[in-house]
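> whatever this is, show me its structure:
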Amino acid sequence: MTTSPEPGGPVALPTARVLTVAGSDSGGGAGIQADLKTMLAHGVHGMSVLTAVTAQNSLGVQDWWPLSREAVTAQFRSVVDDIGVDAVKTGMLGTAELIETVAGLLDTLPEGVPVVVDPVCASKHGDPLLTEDALAALRDVLLPRATVVTPNLGEAALLSGLGTGTAPAALAAALVAAGPDWVLVKGGHSEGPPTDVLLSAADGSQPVSFTAERADNTHTHGTGCTLASAIASRLALGHDMVAAVAAAKEYVTGGVRTGFPLGEGIGPVDHLWQLRPHLGR
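Got it, this is the predicted structure:
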């Protein structure tokens, strides 16, 4: 529970406040749109800072345009200074300039606000969503500000400089050295049951693994955004990191299992799968 100043004294808010700083997906399956759906499904109040606009559908990303640092800063200050925030999730930032801008804004947050960094480098279809000069900024400027960073295997290999065949635990150890408190390397792109590996900077010798059954479903658009937003929501609600990741993993697994076709390509995960029985659908 959070509190908000009101005439007569602070009152308990009915939910936590979670801010996503990310790009828009015009197709509605990933990005800001997936983040806000995930937050709603977790019972938290979702807020947004838009960093980029994409022309995107089930077939891929046709183009994208970053917003100015002034626009990103104004959105962030407008939300945080008035409403406040209990957790932040970052997604597509696109350019080195915006990564540096967002990192500076994160430094102004109250102490203890968790930051979940989804280091978006490319879309589900492999379309690049990060300029070539931005990778170093992502690794050197943003990762040290993260409570947890959530790369997939390809992103972890890029950020660590290690080969794509490197074991997830070794990738996580390399990224912990970059400064985040925790690293979650997602194993969905590997063979066999998808296994994610969580490693703490405070106890790097004991990684925690989360394994789920692989769903026979190709409609998985938005999984990375959804997982990071679910973790941020759980942290905002007061869960510890291991519990937050476990709950988020369960939520994403259900969403992938019930992901549905949309358009002519890869459809989205189902962000409302837990609510369908109550909706009669």
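
> hey, let's count contacts and neighbours off CA atoms from now on
Will do.

> quick check: chain neighbours aside, which residue is closest to Val149?
Spatial nearest neighbour of Val149, chain neighbours left out: Val117 (4.6 Å); criterion: C-alpha to C-alpha, 6 or more residues apart in numbering.

> hey, where'd the strands end up in the chain?
For the chain, the strands defined by DSSP state E occupy 3-4, 11-12, 17-25, 45-57, 60-66, 87-90, 115-117, 148-149, 182-185, 195-200, 208-211.

> including distance to Gly254 and mean neighbour count, could the ones you listed go into JSON lines?
Shown next, in JSON lines, are those (distance: least, C-alpha to C-alpha, whole Å; neighbours: other C-alpha atoms under 10 Å):
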{"stretch": "strand 3-4", "distance to Gly254": "32", "mean neighbour count": "12"}
{"stretch": "strand 11-12", "distance to Gly254": "32", "mean neighbour count": "12"}
{"stretch": "strand 17-25", "distance to Gly254": "22", "mean neighbour count": "26"}
{"stretch": "strand 45-57", "distance to Gly254": "21", "mean neighbour count": "21"}
{"stretch": "strand 60-66", "distance to Gly254": "23", "mean neighbour count": "15"}
{"stretch": "strand 87-90", "distance to Gly254": "21", "mean neighbour count": "28"}
{"stretch": "strand 115-117", "distance to Gly254": "21", "mean neighbour count": "29"}
{"stretch": "strand 148-149", "distance to Gly254": "22", "mean neighbour count": "30"}
{"stretch": "strand 182-185", "distance to Gly254": "19", "mean neighbour count": "29"}
{"stretch": "strand 195-200", "distance to Gly254": "15", "mean neighbour count": "24"}
{"stretch": "strand 208-211", "distance to Gly254": "13", "mean neighbour count": "16"}
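
> ok, the residue nearest to Val149 to Met39 distance?
Going from Val117 to Met39 by C-alpha to C-alpha, to the nearest Å gives 16 Å.

> another one to check against the first:
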Amino acid sequence: MPQTYSIDLNCDMGESFGAWTLGNDAALMPFITSANIACGFHAGDPAVMKATVRAALPHGVALGAHPGLPDLVGFGRRDMAISAEEAFDMTVYQLGAINAIVKAEGGQLRHLKPHGALYNMAATNAALAEAIAEAVYKVQPDLTLYGLAGSELTKAGEKLGLKTAHEVFADRTYQANGTLTPRRQPDALITSADVAIAQVLRMVQGGGVRTQQGTDVALRADTVCLHGDGAHALEFAQRLSKELRQAGVQLQAGRPAAAK
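Model prediction:
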């Protein structure tokens, strides 16, 4: 019997702020299965958070918290020297904010995925990873914790008994240790849609990725991240969802890549 695959397509959303608009959230909703909604620290504000939830609900898109570092100017992509206790506190604070808005709109929060530098720091720093996982566990232990595939964050979540989703990236390149190429390097982003889609299919169906060093790294792919702030984000989301379905991959939130 041939093996079947399914994958969650998640997108970072709600990253507008005040008078500034970023991304095309409403148009992307039909082509994704999960939305990670900024909680006000790196981007987003109460009105934007509410609007994003309202845009997601009619499409059945799973709602997630997307907490980041308190760095609006740097969009949460600059490392900060924070303690594990601070990581715990800022995760609890932001989780509470988005949870209240989701409940007020009649929805239910399903997952949490850290943003930007906080995400990357937690991928390799066990203390920060454990603090974020503990925050989820203490506030809402039924949430799924999203983290870089095989990272300290997914390990911390699994250790506490949380449901975890190992995340891979469509438009990012990888290093030999399984981490993402830092954005400050010129080869960090994949700009070719053909290359990005081929990478996704390889990760979902083959369980691995070709690194910038030319080696292959095995990884588990439960969810694929699409960045909604790119110039061609909508066009790419439409094409990726179509080509995954044509390849026999089902799109559904909360499902592992391979199923018997």
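
> TM-score for the pair, please.
Overlay of the two chains. TM-score (TM-score structural alignment, normalised by the length of the second structure): 0.39; 160 aligned residues with a C-alpha RMSD of 5.6 Å.

> can you redo the strands of the first structure as JSON lines with distance to Ile231 of the first structure?
Converted to JSON lines, those look like this (distance: least, C-alpha to C-alpha, whole Å):
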{"stretch": "strand 3-4", "distance to Ile231 of the first structure": "21"}
{"stretch": "strand 11-12", "distance to Ile231 of the first structure": "23"}
{"stretch": "strand 17-25", "distance to Ile231 of the first structure": "11"}
{"stretch": "strand 45-57", "distance to Ile231 of the first structure": "13"}
{"stretch": "strand 60-66", "distance to Ile231 of the first structure": "26"}
{"stretch": "strand 87-90", "distance to Ile231 of the first structure": "9"}
{"stretch": "strand 115-117", "distance to Ile231 of the first structure": "7"}
{"stretch": "strand 148-149", "distance to Ile231 of the first structure": "9"}
{"stretch": "strand 182-185", "distance to Ile231 of the first structure": "11"}
{"stretch": "strand 195-200", "distance to Ile231 of the first structure": "12"}
{"stretch": "strand 208-211", "distance to Ile231 of the first structure": "14"}
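
> Gln75 of the first structure: which of those strands is closest?
Nearest to Gln75 of the first structure among the strands of the first structure is strand 45-57 (5.6 Å), distances taken as C-alpha to C-alpha.

> and that closest one with strand 17-25, angle?
Counting by axes from the mean of the first three to the mean of the last three C-alpha atoms, to 10 degrees, strand 45-57 of the first structure points 10 degrees away from the direction of strand 17-25.

> please name every helix or strand in contact with strand 45-57 of the first structure.
Strand 45-57 of the first structure is packed against strand 17-25, helix 31-41, strand 60-66, helix 69-82, with contacts defined by 3 or more C-alpha pairs under 8 Å, 6 or more residues apart in numbering; DSSP states H and E.

> what about 6 Å?
Under the contact criterion of 3 or more C-alpha pairs under 6 Å, 6 or more residues apart in numbering; DSSP states H and E, strand 45-57 of the first structure touches strand 17-25, strand 60-66.

> how about CSV for those strands, with distance to Met47 of the first structure added?
CSV is the format used below for those (distance: least, C-alpha to C-alpha, whole Å):
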stretch, distance to Met47 of the first structure
strand 17-25, 5
strand 60-66, 19
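
> ok, which of these comes nearest Ser160 of the first structure?
Among these, strand 17-25 sits nearest to Ser160 of the first structure (C-alpha to C-alpha), with 22.4 Å.

> still on that earlier bit, which one of the helices and strands packed on strand 45-57 of the first structure lies closest to Ile32 of the first structure?
Closest among those, using C-alpha to C-alpha: strand 17-25, at 5.1 Å.

> quick one on the thing from earlier: among the helices and strands packed on strand 45-57 of the first structure, which is nearest Ala87 of the first structure?
strand 17-25 (4.9 Å).

> next, the angle from that closest one to helix 31-41.
Angle of strand 17-25 of the first structure versus helix 31-41, following the same axes, to 10 degrees, is 150 degrees.

> and the angle from strand 17-25 of the first structure to helix 69-82?
160 degrees.

> check which residues of stretch 120-127 of the second structure are buried.
Buried positions in stretch 120-127 of the second structure, judged by neighbour count with 16 or more other C-alpha atoms under 10 Å: Asn120, Met121, Ala122, Ala123, Ala126, Ala127.
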